[in-house]
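Novice: Fold the following and give me the result.
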Amino acid sequence: MLPHKKILSIPRYFNRAHSLAIRLSLAFALAIGLVVQPQLAIAEKTETTQKLKSAPKSTATKASTAPQKPKAQKTKAKTASPAKPQPKPQTLEIKKTDRPSIRPVIPAALLGLSLVSGVTVAASQSNTITVAQTGQHDGDDRLIQLREAFLRNDQVEFQRIFSQSDQAPLKEHPLYPYVQHWTLRLKLSQRPIAEANADALQREVLRFLARHDGESLGEQLRKTYIEWLADRESWAQLQLEYPKLIFQDEAPLQCLFHFARLKLASGEQETLMLIASQSKQLLFAPRPLGAACGRLFSELKQQGQIDQSALQHRLRLALETNQAAAIRWAASHLGLPSSEVERALDQPEKALRSSNPAIGQIAWTRFARQDSIEAYRRWRQNEQKSWPVSVRSFITAQIASMSMLRMQAQAIEVTRDALRESQAMGASAIEQGVLGSDESLAIMARSSLRAQDWDSLQQIIAWMSPRGQADPTWQYWRARAYRQAGDEQAAQTLFKELAGQFHFYGQLSLEELGLSIELPPRAAAPTKDELRAVAALAGVQRAFKLYQLGLRAEAHREWWVSTKTMSDRELLAAAELACRRLVLDRCVNTADRTKLEHDFHLRFIMPFREDLEASANRVGLDSAWAYGLIRQESRFLLDAKSSVGAQGLMQIMPTTGRWIAKKLGHGDFKTEDLHDMKTNIRFGTFYLRSVFDDLDGSQAMASAAYNAGPNRPRAWRASLPGPIEGAIFAEIIPFTETRDYVKKVLSNAVYYAAIQKQGSQSLKKRLGEITPKAAGNSLLP
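Specialist: The predicted model follows:
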């Protein structure tokens, strides 16, 4: 398995090919209102009956979570005839345990799912929840078709579908505001537009924004509206609209806002300087500029607000991140000959001896990406002594970074060279960022860790920005460096600061302080009023309906906007509701965001427990580790699918699935089998045990192998200069995703083991020690 960003997709409804158990579980969940209902009412009753009806059957094809032209979906639900009365809300009784708990009863035989570990549910209890039954709506199919036309930016088809739709059920649909939203965004995308029509459209947009201010619908429309205003050069209105955005972290929109301010500044020098200062934060961010930001920075340069030093800084950032377009932009504004720039980009080896330091900087950095060993050999022989120290230091640092990313032995030597060169500049070297951004410095810091050169590590962390130094990663390793240097007081200060945080470095810091890793006190369960208040939010109701339809991109936005400013109590209520509707990823992610009141039984849910523990026990695998891996792989989504094709709960690649099926004697294997809960867990635990054995019983190595494939960790281990602790191995993994993955999987495992009451927990013990060993070739896929 190659490292991959988890872009998960969930079908609108489970496929017929899925196991009977899964289809029955969904049917049962739909019938009792766990998934589909947007409202929750809570009643005080002591005795009720449950009259559960089968959910309508449906078929569907898989749709991506990203808005990528999903195929049209036809879903017909079996509904009662008009003459029949509407079904009454279903009432579920939930037993009080050691804490007030209101969770629905789900027969284990059907669902195989104990949502929250340690919670007992029974059929006759005192806390009662009345769940409003909404099911499918007549307008579901039309709404999905309208969405598809919107995503294709096909206004003609959108209007055709809308005009041919039965208007009554569509306008009564709980997601009808989305139809209005899509209509307006399609209108805003049309060019050109007559002035009279533009005025009418603008009034219509503003009315919609007023109705949905503070909601996801309003947020998405406002972004499109801001772009429309920029195209029309309506700078005053744009300046009014941008501050109303809930999220103001998108660089293109930030640049449009600053450009509008620039146009309205009327040449006032003080205002120009303020705009330039704020804009430079974007200029110095290691990411692509984009057209909007390019126009802003070109205008600022023309007005004398961006000097050569700032352009040099931008060029270095573009070189670090290998952004050819940004390199060309900075080079052109620095006045570099375009032909020489192109030669340095496309044929760097031929431009290494350029007399122009800026051209040489481009050539050497690009060449280091091609062959860092040869680049270092030539750089030491042909180093341009006449070039500025800032240029020489940057080139050396880039060769060091490329060497470390390839886990080459020379990495620490080049890192030390870069530190020595930059010291000649003193404090100005840090101000100018001659060793690169925090990202490059982090790579060099990992080179020092790999060599266990604690002095170099301290120097590099000191070069980072205040934000970089405050990252828990570098707080922890700085504390370790202080301890190695004998400064125990400084080390203890940082360890204590981290020890109260619930993550990999917080757990390691507890152990450094000689403290045990324990679960925090469990917050009181959400009250009926707290649950009712969250369930009544329009955004939450829309989110659950969107999840029901499989429109996860829109659902995620609704959920995030609705929960963004929630208190801990509200977050716990939202997480509880998500868990009970089987939107398990939102249950986990929402519970994960509390600051002071925590429920780790929601953060670390344990569904499918009977099946998972049986499969883990069958192969002698730690079930806490398996749970930790699933939490990171899929957040317990049965039909999760990654961008590279990994499938199901434990994200198994189809080729790996075929290999496992052969080993286990699972005949007639099909890729869709990986979406069967029992099969996926059985296959995943078998494969995890296989890589564990293949890598000498190291959970750190095996976790890395599960994500990046079994041969890469072997190569990383073989490159080590000597034995290292598992925490260092996890830190120096060259793939960002795999590095983050290993830390989170093993940190999760510690908390799962604590929930399972497996005794005293040690993350360091799980990480173990990694000793160099010849790589060889794994026989595993």
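Novice: Could you use CA atoms for every contact and neighbour count after this?
Specialist: Noted.
Novice: Scan the protein for its longest helix.
Specialist: Secondary structure assigned by DSSP state H gives helix 736-755 as the longest helix of the chain.
Novice: Show me what secondary structure element comes after that helix.
Specialist: Counting by DSSP states H and E, the element after helix 736-755 in chain order, helix or strand, is helix 763-767.
Novice: Give me the buried positions along that next one.
Specialist: Taking 16 or more other C-alpha atoms under 10 Å as the basis for neighbour counts, the residues of helix 763-767 that come out buried are 763-764, 766-767.
Novice: Give me the contact list for it.
Specialist: Outside of helix 763-767, the residues within contact range by C-alpha atoms under 8 Å, 6 or more residues apart in numbering are 507-508, 511, 698-700, 725-727, 746-747, 750.
Novice: and what of stretch 599-616?
Specialist: By C-alpha under 8 Å, 6+ apart, the residues outside stretch 599-616 that reach it are 112-118, 519-523, 572, 575-576, 579, 587-592, 622-623, 626-627, 631, 636, 678, 681-682, 685-686, 748, 751-752, 755.
Novice: Any idea how far it is from the middle of the chain?
Specialist: What separates the centre of stretch 599-616 from the centre of its chain is 22 Å, taken as C-alpha atoms, centre = their mean, to the nearest Å.
Novice: Here is the second sequence; please produce its structure so I can put it next to the first one:
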Amino acid sequence: MAAHAADIDSQREGYAAALAALRAGDDARYRENLVRLDGYVLRGYVEYEFLKDRIERTDAKIIRDFIATNTHTPLPDQLRQRWLQSAAARGDWATFMREYADVPGDTSLACIYLEQRLRADDRSAAVLQHVEQIWKSGQRQPSTCNAVFAQWRRAGFLSTDKVWERIGLAMDARELSLARDLAEYLPPTERVWVERWLAMHRDPARALTTIDHPIETPVARMVVRYGVVRLAYRDSDEAMRRWQELKRKHEFFGEDENYVLHFIGILAAQKRSPSALKWLSAVSAESDDLSLKLWRVYAALWAGELDTARRFIAALPDGERDSTRWRYWSARIAERRGEEAAAKPIYTSLARERDYYGFLAADRIGADYAMQHVSVDATPEEIAKLETRSDILAARELYTLGEIVDARRQWQWAVRNLGDRELQVAAVIARQWGWHDRAIQAVVKSGHPDDLELRFPVIYRDVIEANATKYDIDSGWIYGVVRQESAFVVDARSDAGALGLMQLLPSTGRAGLRQLRLRTRVEDALLSVEQNVQLGVNYLKQVLNRYNGNQVLATAAYNAGPNRVSGWIPDATIDADVWIETIPYNETRGYVKNVLAFAAVYEYRLGKKPTRLTTRMPAVAPRAADGAS
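Specialist: Predicted coordinates for the structure are as follows:
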């Protein structure tokens, strides 16, 4: 064991020295240290750093050998991508076509490859389907795709219908400049409709009022109904009034009526309009239109139309209708209608579930929460078999060296094709290393939801409980927010720029630092466990105070922002479960449910009796009493 420790220490020293030599541009010292890395699981990572910037002067055999000998890492794909980019830049098409393999996410290389295939008169179904797949995007594709689309068009495969389809995708994605550019692919007589469509987007009220041309084609009707729905984002009632006027002046069809009622109805439901239920009820629902069917239920629940809600729940697809969510609401509706005998068996069955609806059902009948912890028991043989795989060893070594980003990427590569049982063992291994966020990810992916120690680790307890005491907030709720926000990824970064365990935006972090008089760079603070939790709990307390201690509203505000949540406050008091179920944003709706359920689980994990969800969920009072300024 001592000899092995000495070997690994020497290899780690050689690894660090080789990387330092590369950064210093000292190739000779790099090669001296590379010799020390024979048999070291991260040798490929060092070689990659050497090869990636020397591809043009590296023999193809060396690159192929690297790709062949490092398949336990994601590095071959990365090096191949650079190799192909280099070959294309040099016009070395023989190498490019010989070595090409699809690089996930690199549309530019795919288009270069397809252009070469089309230049060689390859009109196979696979090539044409691949081109069409790239074409069907509402986003602007890399410039390398322009030549492919031009050849595809000259060969007669780009129809006007396909052009309009992509223009529609671009408009839906708010890629207005792309939509305008795509007009060049249309016949000259049809291009004016793109400008009219853009005018509908910019100012729908004005564009709908100044229509001075026939509405006789499918494209014309599509542009008009787009404008009507666009107007509904501002004012659904005005949009519907305009639609009725337009129908009196122009001929539309059932599909147009359905489209308008569908989207205006959903927008109206999101704004809690009294007209939403009427409009949604009038739509002829397609069998696969789950969004419409769900919003019908939400609108009926918000309006208190219990019979209508029950009817719409019954119309949901079997798998959806039988979920814990709609079983709970079937029981709630029965209970509110005085049908306790029908409600109680459903509640009793649901109370065996460990989720938001199971906990609410338990509250309705006074039952204890069913936590049902069942640990993953991995044998020493299973652990040893997986832990000694080269891909897992590489992830562990990177994690040990503190190279967390590469470690996480390597781990994802290692577990990407594991079966459920192997994922469960991988979760146990990650926990043994202290890598709790990877343990959570692996066990959740494995389909084993019952190991609460893996799914809900009690870490950073001193920090969380100290802030819970300081701000008079229960630690279970804080843990619930952390678990939902980052799943304990300390350096988590969202697309919106939120950072750290409690996913705070830099602007929120700066305000908190000023308030707490902490002299720290905001990014450093947000990536620090101690300061991120302090700033996060401080902000959680602010939104809790804003909403008079209502955890439901505070939780929603932590996710969606206080201004939005204040706009969702009802005109009359409403039960909290109805308010949560009808939150306009899907993300926030799921977020609030998860945080509340996770809070109960964490109280159990902390050795406490879980606070009833109904205690955390007081009725939501009208705007005048919401505490917002």
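Novice: Can you give me the TM-score here?
Specialist: Structural agreement between the overlaid chains, expressed as a TM-score with TM-score structural alignment, normalised by the length of structure 2, amounts to 0.74; 605 aligned residues with a C-alpha RMSD of 5.4 Å.
Novice: Out of the contacts of helix 763-767 of structure 1, list just those in helices.
Specialist: 507-508, 511, 699-700, 726-727, 746-747, 750.
Novice: so what's Leu571 of structure 1 up against?
Specialist: The neighbours of Leu571 of structure 1, taking C-alpha under 8 Å, 6+ apart as the test, are 563, 590-591, 593-594.
Novice: count of neighbours near the nearest residue to Ser516 of structure 1 once chain neighbours are set aside?
Specialist: For Ser516 of structure 1, ignoring the flanking residues on the chain, the nearest one in space by C-alpha to C-alpha, 6 or more residues apart in numbering is Leu510 at 6.4 Å. Leu510 of structure 1 is surrounded by 21 other residues when neighbours are defined as other C-alpha atoms under 10 Å.
Novice: Leu510 of structure 1 and Gln469 of structure 1: what is the separation?
Specialist: Spatial separation of Leu510 of structure 1 from Gln469 of structure 1 under the definition C-alpha to C-alpha, to the nearest Å is 20 Å.
Novice: what does Lys662 of structure 1 give?
Specialist: According to C-alpha to C-alpha, Lys662 of structure 1 stands 49 Å off from Gln469 of structure 1.
Novice: The two - which one has more neighbours?
Specialist: Legend: neighbour count by other C-alpha under 10 Å for Lys662 of structure 1 and Gln469, higher for Gln469 (18 against 13).
Novice: That one touches Ala462, doesn't it?
Specialist: Yes: taking contacts as C-alpha atoms under 8 Å, Gln469 of structure 1 lies within contact range of Ala462: 7.3 Å.
Novice: can you tell me the helix or strand for Ala299 of structure 2?
Specialist: Taking DSSP H and E as the definition, Ala299 of structure 2 sits inside helix 290-303.
Novice: buried ones in that helix?
Specialist: Residues of helix 290-303 of structure 2 classed as buried: 292-303 (neighbour count, 16+ other C-alpha under 10 Å).
Novice: so how far does it sit from its counterpart in structure 1?
Specialist: Mean deviation of helix 290-303 of structure 2 relative to structure 1 after superposition (mean C-alpha distance after the TM-score superposition for structure 1): 5.4 Å.
Novice: contacts for stretch 693-706 of structure 1?
Specialist: Where contact means C-alpha under 8 Å, 6+ apart, the residues beyond stretch 693-706 of structure 1 that reach it are 1, 629, 688, 691-692, 710-714, 726, 729-730, 738-739, 741-742, 745-746, 766-768, 770, 778.
Novice: Next, the contact list for the nearest residue to Ile362 of structure 1 once chain neighbours are set aside, please.
Specialist: Closest residue to Ile362 of structure 1 in three dimensions, ignoring its sequence neighbours and counting by C-alpha to C-alpha, 6+ apart: Ala344, at 6.0 Å. Contacts were defined as C-alpha under 8 Å, 6+ apart; by that measure Ala344 of structure 1 touches 350-352, 359-360, 362-363, 366.
Novice: which stretch of helix or strand covers Ala344 of structure 1?
Specialist: Here Ala344 of structure 1 is covered by helix 338-346, with elements defined by DSSP H and E.
Novice: Check which residues of that helix are buried.
Specialist: 340-345.
Novice: picking up where we left off before, how much space separates the residue nearest to Ile362 of structure 1 from Pro89 of structure 1?
Specialist: 70 Å.
Novice: same question, Ile430 of structure 1
Specialist: Relative to Pro89 of structure 1, and taking C-alpha to C-alpha, Ile430 of structure 1 is found at 65 Å.
Novice: Distance check, Leu261 of structure 2 against Ser275 of structure 2.
Specialist: For Leu261 of structure 2 relative to Ser275 of structure 2 (C-alpha to C-alpha), the value is 11 Å.
Novice: ok, these two, which is more surrounded?
Specialist: Taking other C-alpha under 10 Å, Leu261 of structure 2 and Ser275 do not tie; Leu261 has more neighbours (24 against 16).
Novice: what residues are up against the more buried one?
Specialist: With contacts taken as C-alpha under 8 Å, 6+ apart, Leu261 of structure 2 has the following neighbours: 279-280, 282-283.
Novice: of those residues, buried ones?
Specialist: Burial of those was assessed by neighbour count (16+ other C-alpha under 10 Å); the buried members are 279-280, 283.
Novice: Sort out for me which of the residues you listed are in strands.
Specialist: With strands identified by DSSP state E, none of the entries of the buried ones among the contacts of Leu261 of structure 2 belong to them.
Novice: Put together CSV for these, with distance to Arg180 of structure 2 on each row.
Specialist: Output for these, formatted as CSV (distance: C-alpha to C-alpha, whole Å):
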residue, distance to Arg180 of structure 2
Trp279, 33
Leu280, 33
Val283, 32
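Novice: Please name the nearest non-neighbouring residue to Ser437 of structure 1.
Specialist: Leaving out its chain neighbours, Ser437 of structure 1 is closest to Leu317 (C-alpha to C-alpha, 6+ apart), at 7.0 Å.
Novice: The corresponding residue of structure 2 for Pro607 of structure 1: neighbour count?
Specialist: By TM-score structural alignment, Pro607 of structure 1 lines up with Ile459 in structure 2. Applying other C-alpha under 10 Å, we find 12 residues neighbouring Ile459 of structure 2.
Novice: Helix, strand, or coil at Ile459 of structure 2?
Specialist: Per DSSP: H, G, I helix; E, B strand; the rest coil, the secondary structure class of Ile459 of structure 2 is coil.
Novice: could the contacts of Leu261 of structure 2 be laid out in TSV, adding distance to Lys162 of structure 2?
Specialist: Putting the contacts of Leu261 of structure 2 into TSV (distance: C-alpha to C-alpha, whole Å) gives the following:
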residue	distance to Lys162 of structure 2
Trp279	31
Leu280	30
Ala282	31
Val283	28
